[in-house]
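[1] take a look and give me a structure for this.
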Amino acid sequence: MLTSSQLQQMTVAQLRKYAKDQGIVIPAGMLKAHMIDKILASTGQPIVVSSLPSTPPVSAAPSPVPVRRATIIADDDDLPVMTANKPMSGITEKKRPSVSAPKPVAPPPKGNKPAFDLSGARAWHNPQQFSNQPAPSETPRAGQSATVSSARPTVNRFGPQPEPPKEEPIPAYRQHVYRSISRKSPALNESREARREYSVPALESISADDIYHGEGVLETLPDGYGFLRTKLFMPSENDIYVSAAQIRRFRLRQGDLVGGKANLRKSMDKYSALLYITSVNGQEADEHRQRRSFDDLTALDTSKRLRLSSREHTDPLLRSIDLYAPVGFGQRMLIKAQTKKETYDAIAKIAEAISARQDDINATLFMPEALPERITQIRNASDIHVVYTTFDRGREQTQRLGELVMERAKRVAEDGKDVVLLISDYAAWTSVQKGYGPSYDRPNVRLLSQRARRILGAARTFKEGGSVTVIAAVALEAVEESPFFLKDAMAVANSCATIESGLVKIPESFTFTKDKLLTEDELNLANKLEKFLEKQNESERQTIFNDILTKTNTNRELANRIDSWLDLLRG
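    Alright, predicted model coming up:
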């Protein structure tokens, strides 16, 4: 039989083995002291009350009872809460009983409901916010260092978190250069220099053989991006793609003449891409941002004249137009003739006169659904810029081309320049609009006519400078089925020249601001000729008018001799 002191020196495993040899049943989970007491009681030896090892004497004041802390994870704010379970004052700890009886085991709960346990419940009644504060001093255990870390790591429901990384300064090559700044800000010039500086490395990364200078008229699409049309405003495989970001950044509009560096089209690419923009409408890209809007310009009456006849161009048709339907900058003019041949001849003569006489005018001839031989004829007769679609093209393509030509004229006028837009066949242009309605009936006529006359509505002269002049030719034989389009065009036109036998038909020709455009001698000449021709037979008027004009080269010479000639004709 072992004594109590010998049992104290044995481990728990040795005690269990010894109890098994002696036939003593030791339940699981029993403490060592209780195991010793049960062995002594079973062997008939006296039980020592203080069987637990005595604590060493403390010379100083007794050490405080260690404070137990409970960490509780809260789902509300994901912050851990640590609280302390402090012993209640006034209650002394009971002594350990001499003989430990086995604790009754609670019956298992019914179903899946967990058993209710009050352990740690006190921590919920008195929560304290966790902070990285040093923990209260604890008495170090035997064999453990007395040094305790004063700081606790940051803990949340997912465990200790690493410290946030230190913010490092962004290198210069990664900084955002195109920051949004005010136009009046002094940093604008710095931003421009930065854009030029940071554009060069992007190009250096590409081979010089893969870059070329491209230029074309911008056509924007509904998705925001666009293309530079490089071939007569028409789509082609040589067009250059322009991204929506470039259009927004440089505030580009449809019809702008944009130039810049583009990469060569590869075998797998459908179009070339614009790398960066160098010019817009002949100006620096950055300087062109502050420009006027076409709709914000102030429109005025026509007061500046556009002369068609001269000593080099002495055609009677041009001289008759200068007398009875003078053209001014910003005019909306219709030229009516009975057949298409007469309208083509009239437009060809006007185009030749404008291209040869007016060097400071941007003139464009738009020929919708034209005959190929007519296109060749007009291009050989004058140096005017011709934009055309043949009759075998679709209506949608003709519509897009007309809109682009109109927008291009507006962009040039916004820069303070004069633009003359000639339309060879206004009836063909109006017929294109029929494809945009469900049927050509009366309710849709006004809507289609509105679309057609938008190109006439672009004509105006501005107080700030610049003008758009539109001269459209109409063949009466082509509008017999749809006369409403002609009436609608006449309602917005401020000048009209009706051609018959190669000359202007005086009673049916007019210009609203005729008195402002003609000189005093020209007004007297026009009035005298009109009064004289009114007295002649209607069938002979045009013949007599043609004979009078062909006897002189200019209207000024005719004004000097008109009195003597009229006297001879009357006598």
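[2] can we go C-alpha only for contacts and neighbour counts from here?
    Noted.
[3] report how many residues lie close to residue 487.
    Residue 487: 12 surrounding residues under other Cα atoms under 10 Å.
[4] could you pull out the helices for the stretch 451-571 of the chain?
    Secondary structure of the stretch 451-571 of the chain (DSSP state H, counting those that start in this stretch): helices located at 454-457, 483-492, 514-517, 520-534, 538-550, 555-570.
[5] so which elements touch the third one?
    If contacts are counted by 3 or more Cα pairs under 8 Å, 6 or more residues apart in numbering; DSSP states H and E, helix 514-517 sits against no helix or strand.
[6] now that helix, how far from the centre of its chain.
    Centroid separation between helix 514-517 and its chain, computed with Cα atoms, centre = their mean, to the nearest Å, is 46 Å.
[7] contacts for that helix next, please.
    Helix 514-517 is contacted from outside by 303, 304, 305, 324, 325, 326, 328, 523, using Cα atoms under 8 Å, 6 or more residues apart in numbering.
[8] sequence B follows; please return its structure for comparison with A:
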Amino acid sequence: MGISTRSIARDFRRAGRHGTCHRLNRIDCLPHLLRAIAMSMAEQSCSGVLEMHPKGYGFLRDPARNYKVGTNDVYVGSPLLTKFQLRQGVRLTGRVEGPAKRGESLRLAELTEIEGRTPDQYLGLRGFDDLTAIDPFERIHLEVGPEPLGMRVMDLLTPIGKGQRGLIVAPPRTGKTILLQQLAASVTKNHPELTLFVLLIDERPEEVTDMRRTIQGEVIASSSDHSTEEHIRLAQLTVDRAKRIAETGGQVLILLDSLTRLARAYNKGSNSGRTMSGGMDIKAMDVPKRLFGAARTFDEGGSLTVLATALIDTGSRMDELIFQEFKGTGNMEVVLDRRLSDRRVWPAIDIQQSGTRKEERLLDAETLGRVNLLRRSLSELKPTEAMESLVRQMGKFPSNKAFLERIGQFQKDH
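    Below you'll find the predicted structure:
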């Protein structure tokens, strides 16, 4: 919402005529001036993402402010929510009405757009859970040139499709953050049709800053100095936002770092009274599993892809339990290897442990045959030797296409 300096001056004069400001100095007059400005915004339009309250109303949050709760957030009453069947995460545009009395929020008086459609058009759309989920078939290409090799390796050995539910299994200091940044850069360059969200939970503040400076997509962060409740709120709102885009035919990718810290947050917020080994509440994994499980592609169009990191070898029994709970729930896994990173081999991917289910839907028959031949030859080596050999060989070719053509030629000759 924009307010011109001319309108501010007009509101100041109006407040003076009403007898509130002419008796006060400029500082004391400020609350009256702000109220006058708020009252003048009745004809202003606003746009924001809906966050629902358990009591049946909602507020519009600003993505530019990291969806923070603010005193200027616009109130959305239950009549509008009910009339247009609005769900959390939907983007709304409409006319704002000034507060009825002091201390109340601005309120949304009229809806003009819901997810870029008219309200009537939106009412005819089916919800996320009513659409038909199918296996990923449309590939997300990661290769952007000779470098980085990590993206070329993933393109061959762990191909990603729109709607993929991928787990990046990461011990400490194995290049997880760099891999996420490279993924974001590749997607931004190769797939402008994808809406990219990078969701950082319980991350160090300096890491959040680095991500925001490096990545062109929307970085949504609840850093380690924020509360557990804020971690949970932002994670839920981000996934719901992605669902609203996907159910209207959009393509979305969430890079989540990390699923482990998100599960820890839900564990702190759970109080069922029953705990598993490692101190994990028996109900704590329910919501994180639903969030991770939201990834899918729809037969009707639209997709939500989730690539999430899971932390292992941290010395925590709870972290190991969290990993075991998520292991096998995805349809793609990239396993990072500490032995490779210690030898300064990048990407530090364990080839034998990494892969994509039903990769035949993403790779053509010729490419799949050559990738299988490559895997068979590398399986005879130790994991560290396999990646070292692959990096050395791929580095000789400017592209995966040229590398695969050489494998095909070798296949013909033998």
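[9] tm score of chain vs chain?
    The TM-score (TM-score structural alignment, normalised by the length of the second structure) is 0.81; 363 aligned residues with a Cα RMSD of 2.6 Å.
[10] make JSON lines from the helices of the stretch 451-571 of the first structure and add distance to residue 19 of the first structure to it.
    Putting those into JSON lines (distance: least, Cα to Cα, whole Å) gives the following:
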{"stretch": "helix 454-457", "distance to residue 19 of the first structure": "112"}
{"stretch": "helix 483-492", "distance to residue 19 of the first structure": "120"}
{"stretch": "helix 514-517", "distance to residue 19 of the first structure": "133"}
{"stretch": "helix 520-534", "distance to residue 19 of the first structure": "142"}
{"stretch": "helix 538-550", "distance to residue 19 of the first structure": "145"}
{"stretch": "helix 555-570", "distance to residue 19 of the first structure": "143"}
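[11] show me which of the contacts of helix 514-517 of the first structure are buried.
    303, 305, 324, 325, 326, 328, 523 (16 or more other Cα atoms under 10 Å).
[12] aligned partner of the second one in the second structure?
    In other words, residue 305 of the first structure. Counting by TM-score structural alignment, residue 305 of the first structure corresponds to residue 139 in the second structure.
[13] go on, the fifth one?
    Alignment note (TM-score structural alignment): residue 326 of the first structure maps to residue 159 of the second structure.
[14] wait, its match touches residue 354, no?
    No: in this structure residue 159 of the second structure lies outside contact range of residue 354 using Cα atoms under 8 Å: 10.4 Å.
[15] count of residues packed around residue 226 of the first structure?
    Residue 226 of the first structure has 22 nearby residues by other Cα under 10 Å.
[16] tell me the residue in the second structure aligned with it.
    Residue 226 of the first structure maps onto residue 58 in the second structure, by TM-score structural alignment.
[17] over to residue 384 of the first structure?
    Structural alignment (TM-score structural alignment) places residue 384 of the first structure against residue 217 in the second structure.
[18] in the first structure, what range does stretch 393-403 of the second structure match?
    Counting by TM-score structural alignment, stretch 393-403 of the second structure pairs with residues 548-558 of the first structure.
[19] tell me the contacts of the match of residue 305 of the first structure?
    By Cα under 8 Å, 6+ apart, the neighbours of residue 139 of the second structure are 159, 160, 161, 162, 362.
[20] if I look at the fourth one, how far off is residue 106 of the second structure?
    Distance check for residue 162 of the second structure against residue 106 of the second structure: by Cα to Cα, to the nearest Å, it reads 39 Å.
[21] which of those two has more neighbours?
    When residue 162 of the second structure and residue 106 are compared for neighbours, residue 162 comes out ahead with 25 against 22, by other Cα under 10 Å.
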